[in-house]
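Engineer: Sequence plus predicted model, see below.
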Amino acid sequence: MPPLNLDMLDDDPKQAEKAAEKFGEKPYDGPMNAIYNVPVDVQVVLGRTSMLVAQLLKLGRGAVLELERKVDEPVEVLVNHRLVARGEVVIVEDHRLGVTLTEIVRTELEID
């Protein structure tokens, strides 16, 4: 399946159906259809670091921030700030970055 083009998504309530049709998939139908149209925030975390404000203010062009993650460690995929998967960074068409999922993180369902 080709990578998802986030530029094509907009506030149109039928966007899930349009996206499904574009990739030759059957659009979702039935009582769960409203759930599939709920937007979520997806983030890929390459790494983290901590520093003092004074150190942050000294940063300039060309500064390198050392992250708490090694090169061969998987990146984290967060959905609405919750860890859902881990993966590897890959280069896709037009020299863009993507993530190949290597592990789905299973957690207990919490209802707030």
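Structural biologist: Nice, I can see it. Numbers count the residues shown, from 1 in each chain.
Engineer: C-alpha from now on. contacts and neighbour counts both.
Structural biologist: Will do.
Engineer: number of nearby residues for Arg86?
Structural biologist: Arg86 sits with 21 neighbouring residues when counted by other C-alpha atoms under 10 Å.
Engineer: now Ala20
Structural biologist: Neighbour number of Ala20 under other C-alpha under 10 Å is 13.
Engineer: and what of Ala19?
Structural biologist: 17.
Engineer: and the comparison structure, right after this:
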Amino acid sequence: MEENFGSGRGLESLLRVPVTLQVVLGSANLPVAQLMKLGRGAIVPLDHRVGEPVDVVVNGRIIARGEVVVVDEDSSRFGVSLTEIVGAAGGEVPR
């Protein structure tokens, strides 16, 4: 018998499937020689600028974009406020 995902039990099973969510602030391309020289305190410039949206990625696919926000009153944790949901044609994140 085929299980209908519209039914309560099938949908509940699907909703428990774990996914990996990442927030990508930016990326950089470095030669291995430059990578080997990095040490504590080194700064790696990214391809995104301050104020630009960050990518929200689930299992390697961009699903949304948003802004980095502070979520705790003591400013010790960050979160993302979603500003755009990417459609089904959203691109995969280069690896």
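Structural biologist: Okay, I see it. These figures come from a predicted structure and were not determined experimentally.
Engineer: And Gly51 of structure 2, how close does it get to Arg77 of structure 2?
Structural biologist: Remark: distance between Gly51 of structure 2 and Arg77 of structure 2 (C-alpha to C-alpha, to the nearest Å) = 18 Å.
Engineer: for Val69 of structure 2, same thing?
Structural biologist: Separation of Val69 of structure 2 from Arg77 of structure 2 (C-alpha to C-alpha): 9 Å.
Engineer: do Asp55 of structure 2 as well
Structural biologist: Distance from Asp55 of structure 2 to Arg77 of structure 2, counting by C-alpha to C-alpha: 18 Å.
Engineer: Settle it for me: which of those two has more neighbours?
Structural biologist: Taking neighbours as other C-alpha under 10 Å, Asp55 of structure 2 and Arg77 compare with Asp55 leading, 23 against 10.
Engineer: Give the aligned equivalent of that one in structure 1.
Structural biologist: Per TM-score structural alignment, the equivalent position to Asp55 of structure 2 in structure 1 is Glu76.
Engineer: Contacts for the helix or strand containing its match, please.
Structural biologist: Glu76 of structure 1 is part of strand 75-79 when elements are defined by DSSP states H and E. With C-alpha atoms under 8 Å, 6 or more residues apart in numbering as the test, strand 75-79 of structure 1 has contacts from 40-47, 83-89.
Engineer: Endpoints of stretch 86-106 of structure 1, how far apart?
Structural biologist: Using C-alpha to C-alpha, the end-to-end distance of stretch 86-106 of structure 1 comes out at 11 Å.
Engineer: Distance from it to the middle of the chain?
Structural biologist: 9 Å (C-alpha atoms, centre = their mean, to the nearest Å).
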